[in-house]
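Q: coords please:
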Amino acid sequence: MKKIGVLTSGGDAPGMNAAVRSVVRKGIYHGIEVYGIYYGYQGLINGDIEKMELGSVGDIIHRGGTKLFTSRCPEFKTDEGQMKGIEQMKKLGIEGLVVIGGDGSFRGAKKLTEKGFPCIGVPGTIDNDIPGTDFTIGFDTALNTIIDAVDKIRDTATSHERTYVIEVMGRDAGDLALWAGLSAGAESVLIPEKKEDFHDIVDRVKRGHDRGKRHSIIIVAEGVGSGVDYAKKIQTELNLETRVTVLGHTQRGGSPTAFDRVLASRLGAKAVDLLMEGKGGRMVGIQSNQVVDHDILEALNLKREPEMSMYQLSLELSI
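A: Next comes the predicted model:
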């Protein structure tokens, strides 16, 4: 394989730039020309493609976001859109593609492979919701952003003796909320994968208040419901001053942690290795600190569940 492409797709995640850098430099090291595709699958269809040099990815390993930009592309879900993308790559002699993104991006990569164009998926999403890997690129950085915010909010919560509800990202996956809740010592953690009785949350806050606790922290994944609604219900139920903070897109930005930089570098390099071996329709991941690869579709057909023993531990430690 003499020419490969790389793109980022879907929601941005800290560490995507480190993954792009790894793909480009690993490819060049092995004598492969690497082409950057801008704006995800939409850019692929439109032909927004340029050859990358060593300097093209200089000074980006520490930057959040993605140098190649990203976008959503409904057109690429169609056979016609996929064939347009393949034709654009064939014009330049590109023989394989590395796709950095989440499950939707992976499904696009699988479709291209089925049409005879080999693709490798690199998991980049802060939600940590991709089966086949213990961690996704961006999760660790987003988690640390949340913890930093919770630590600051706790200072104010203590000073004013308030209950704070903090809404974090996680429409379908609760890993961010669960890991943040356990590491920040939250009284309650609400995740999409586990239904919790509202009265259990109220009882936990009340027990803490009755023993003289000056504040409570409740972390809610957005997929469970609105943090604002939960704050109103708690205040009405307990007559305690309650505030809400919605962290929103602050969780996606920022310089990636060392963990995410190393993870992205390892996974990007593995993706190039697989293309050089003539493989496609695979995704790379990390399991027990070993870089692994799986069939994309087989991995996506599995259900990614959070570690429920951590959820139980968070309950036990928040008594």
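
Q: can we go C-alpha only for contacts and neighbour counts from here?
A: Fine.

Q: What's the separation between the closest residue in space to residue 25 that isn't next to it in sequence and residue 95?
A: Distance criterion C-alpha to C-alpha, 6 or more residues apart in numbering; nearest residue to residue 25, sequence neighbours excluded, is residue 54 at 6.3 Å. Note on residue 54: its distance to residue 95, by C-alpha to C-alpha, to the nearest Å, is 20 Å.

Q: and the residue nearest to residue 122 when sequence neighbours are not counted, which of the three is it?
A: Distances taken as C-alpha to C-alpha, 6+ apart put residue 100 closest to residue 122, at 4.6 Å, once the chain neighbours are dropped. Using DSSP: H, G, I helix; E, B strand; the rest coil, the structure places residue 100 in strand.

Q: What is the neighbour count of residue 100?
A: If you count neighbours by other C-alpha atoms under 10 Å, residue 100 ends up with 32.

Q: try residue 184
A: Residue 184 has 18 nearby residues by other C-alpha under 10 Å.

Q: so it touches residue 149, yeah?
A: No - contact criterion C-alpha atoms under 8 Å: residue 184 and residue 149 do not qualify, at 9.8 Å.

Q: Could you report the separation of residue 122 from residue 224?
A: From residue 122 to residue 224 the distance is 28 Å (C-alpha to C-alpha).

Q: one more to line up against the first:
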Amino acid sequence: MNHKVQSIGVLTSGGDAPGMNAAIRAVVRKGIYHGLKVYGIERGYEGLINGIFREMSLGTVADIVHRGGTMLMTARSQEMMTSDGQRKAADQLRKQGIDALVVIGGDGSFRGAQTLSSQGIPIIGIPATIDNDIPGTDFTIGFDTALNTVIESVSKIRDTATSHERTFIVEVMGRESGSIALHAGLACGAESIIVPEISVDLKEVSSKLLRGHQRGKNHSIIIVAEGAGSAWKIAEDLRLETGFDTRVTILGHIQRGGNPSALDVVIASEMGAKAVELLRSGQSDQMTARVSQEVIGLPMEVAYGPRKPFNYDLYELANQLSI
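A: Next up, the predicted model:
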């Protein structure tokens, strides 16, 4: 960066995640604290291309730290995937006099940000996705809240599973990442966890259910990540193998909503503040990351490197504890 940042834009892009509002609040208030102008850009890149800006004040972000979703709203923009759309986005920032941009979202959002960086716009990305699948950071904003939403839901499902002596297959989000399923399964004491990273033999799952039944267990919970296969087919296959009454619950978008957990608010606040610090220090094309309980800046390319490794040790522990 060859000039001092005096104004910052902030937008949220891609899927919403609990804690996004806390990150917006941190960017706005940290920026104002240091004498910067901060502009909120509504509806993600679509709003950026169409010039939907509003100057933010301390009052603009009052009472949002505990709210889910994103006050700036979010949208997926096909136009931003084109060179013409990217040029329009950069032109809008220059027209508004915005020196730098903070993008809150996942790796797809970061790719859009890098196209602006290549046009000379200083960019910092803040990782926010409930899947917790962005490399380089221990946690992404929204993961802890989504995890706790699953745990609370499974607790309620277990009550009816016990009452009716049924096996429940609970499908959680995660097309390519089994992080939610793995952590929720361990925390809930699920009998089996099925994730896209590991091929599972349903006969082994059936055998575990039958062993539990033989020692007097009258209900079971199986957690399935959506990318690991059809929950309905898994339920039917297990019914045929065991003869047990099976039911399916698909939690769906309930996992994205709700007030953020304390951990997500803290992480989001730290990351929002760090994004402003990075821009003020002349950094660009970086992402914030939480590593060993400290928020740091990393090259944004880290987000596109080798996939975040699946925690096989945790998976094995869950298997050992659910014998």
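
Q: Let me see the TM-score of these two.
A: Once superposed, chain against chain, the TM-score is 0.99 (TM-score structural alignment, normalised by the length of the first structure); 319 aligned residues with a C-alpha RMSD of 0.8 Å.

Q: thinking again about what came up before, so residue 54 and residue 95 of the first structure - more neighbours on which side?
A: When neighbours are counted by other C-alpha under 10 Å, residue 54 of the first structure and residue 95 differ, and residue 95 comes out ahead with 19 against 13.

Q: What is the aligned counterpart of the more buried one in the second structure?
A: With TM-score structural alignment as the criterion, residue 95 of the first structure lines up with residue 99 in the second structure.

Q: my guess is its match meets residue 37, correct?
A: No - if you go by C-alpha under 8 Å, residue 99 of the second structure and residue 37 don't touch, sitting 9.8 Å apart.

Q: for residue 76 of the second structure, what are its contacts?
A: 13, 14, 44, 45, 46 (C-alpha atoms under 8 Å, 6 or more residues apart in numbering).

Q: And the fourth one, what's its match in the first structure?
A: Right, residue 45 of the second structure. By TM-score structural alignment, residue 45 of the second structure lines up with residue 41.

Q: can you tell me how far that match sits from residue 301 of the first structure?
A: Taken as C-alpha to C-alpha, the span from residue 41 of the first structure to residue 301 of the first structure is 22 Å.

Q: ok so, going back, tell me the residue in the second structure aligned with the residue nearest to residue 25 of the first structure.
A: Match for residue 54 of the first structure (TM-score structural alignment): residue 58.

Q: what's the distance between its match and residue 173 of the second structure?
A: 35 Å.

Q: still on that earlier bit, let me have the contacts of residue 76 of the second structure in a markdown table, extended by distance to residue 224 of the second structure, secondary structure and neighbour count.
A: Formatted as a markdown table, the contacts of residue 76 of the second structure follow (distance: C-alpha to C-alpha, whole Å; DSSP: H, G, I helix; E, B strand; the rest coil; neighbours: other C-alpha atoms under 10 Å):
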| residue | distance to residue 224 of the second structure | secondary structure | neighbour count |
| --- | --- | --- | --- |
| 13 | 27 | coil | 26 |
| 14 | 23 | coil | 21 |
| 44 | 31 | helix | 26 |
| 45 | 33 | helix | 30 |
| 46 | 34 | helix | 21 |
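
Q: wait, doesn't residue 239 of the second structure sit right on residue 246?
A: Yes - using C-alpha under 8 Å, residue 239 of the second structure is in contact with residue 246, at 6.1 Å.

Q: which residues touch the residue nearest to residue 25 of the first structure?
A: Contacts of residue 54 of the first structure by C-alpha under 8 Å, 6+ apart are 24, 25, 28.

Q: Does the last one touch residue 21 like I think?
A: The one in question is residue 28 of the first structure. No - using C-alpha under 8 Å, residue 28 of the first structure is not in contact with residue 21; the gap is 10.6 Å.

Q: Looking at the two, which one has more neighbours?
A: The neighbour comparison of residue 28 of the first structure against residue 21 (other C-alpha under 10 Å) goes to residue 21, with 27 against 17.

Q: buried stuff in stretch 152-171 of the first structure?
A: The neighbour-count check on stretch 152-171 of the first structure (16 or more other C-alpha atoms under 10 Å) flags 153-154, 157, 161-170 as buried.

Q: Looking at the second structure, name the residue matched to residue 195 of the first structure.
A: Aligned against the second structure by TM-score structural alignment, residue 195 of the first structure finds its counterpart in residue 199.

Q: Next, its match: secondary structure please.
A: coil.

Q: That one: neighbouring residues, count only.
A: 9.

Q: for the match of residue 95 of the first structure, what are its contacts?
A: By C-alpha under 8 Å, 6+ apart, the neighbours of residue 99 of the second structure are 5, 6, 7, 8, 9, 93, 121, 122.

Q: and with 10 Å instead?
A: 1, 3-9, 37, 93, 120-123, 279 (C-alpha atoms under 10 Å, 6 or more residues apart in numbering).

Q: Can you say which of the residues you listed are buried?
A: 5, 6, 7, 8, 9, 37, 93, 121, 122, 123, 279.

Q: that older thread, let me know the distance separating the match of residue 54 of the first structure from residue 226 of the second structure.
A: For residue 58 of the second structure, the distance to residue 226 of the second structure equals 40 Å [C-alpha to C-alpha].

Q: Then residue 8 of the second structure?
A: For residue 8 of the second structure, the distance to residue 226 of the second structure (C-alpha to C-alpha) stands at 37 Å.

Q: Tell me which residues touch the match of residue 45 of the second structure, please.
A: 7-10, 47-48, 70-77, 81-82, 85, 99, 105, 108-109.

Q: and the gap between it and residue 77 of the first structure?
A: 10 Å.

Q: can you list residues touching both of those two?
A: residue 108.

Q: Run through the neighbouring helices and strands of the top helix by length along the second structure.
A: When the second structure is scanned for its longest helix (criterion: DSSP state H), the result is helix 143-164. The contact analysis (3 or more C-alpha pairs under 10 Å, 6 or more residues apart in numbering; DSSP states H and E) places helix 143-164 of the second structure against strand 167-172, helix 179-188, strand 220-225, strand 246-250, helix 262-280.

Q: mean deviation of the next helix or strand after the longest one from the first structure?
A: Okay, so that is helix 262-280 of the second structure. Remark: after helix 262-280 of the second structure, the chain's next helix or strand is strand 286-291, criterion DSSP states H and E. The superposed strand 286-291 of the second structure is, by mean C-alpha distance after the TM-score superposition for the first structure, a mean 0.5 Å from where its aligned residues fall in the first structure.

Q: Quick check: the gap between the residue lying closest to residue 196 of the second structure once chain neighbours are set aside and residue 82 of the second structure.
A: Spatially, and ignoring its direct neighbours in sequence, residue 196 of the second structure is nearest to residue 228 (4.2 Å; C-alpha to C-alpha, 6+ apart). From residue 228 of the second structure across to residue 82 of the second structure, the span is 32 Å (C-alpha to C-alpha).
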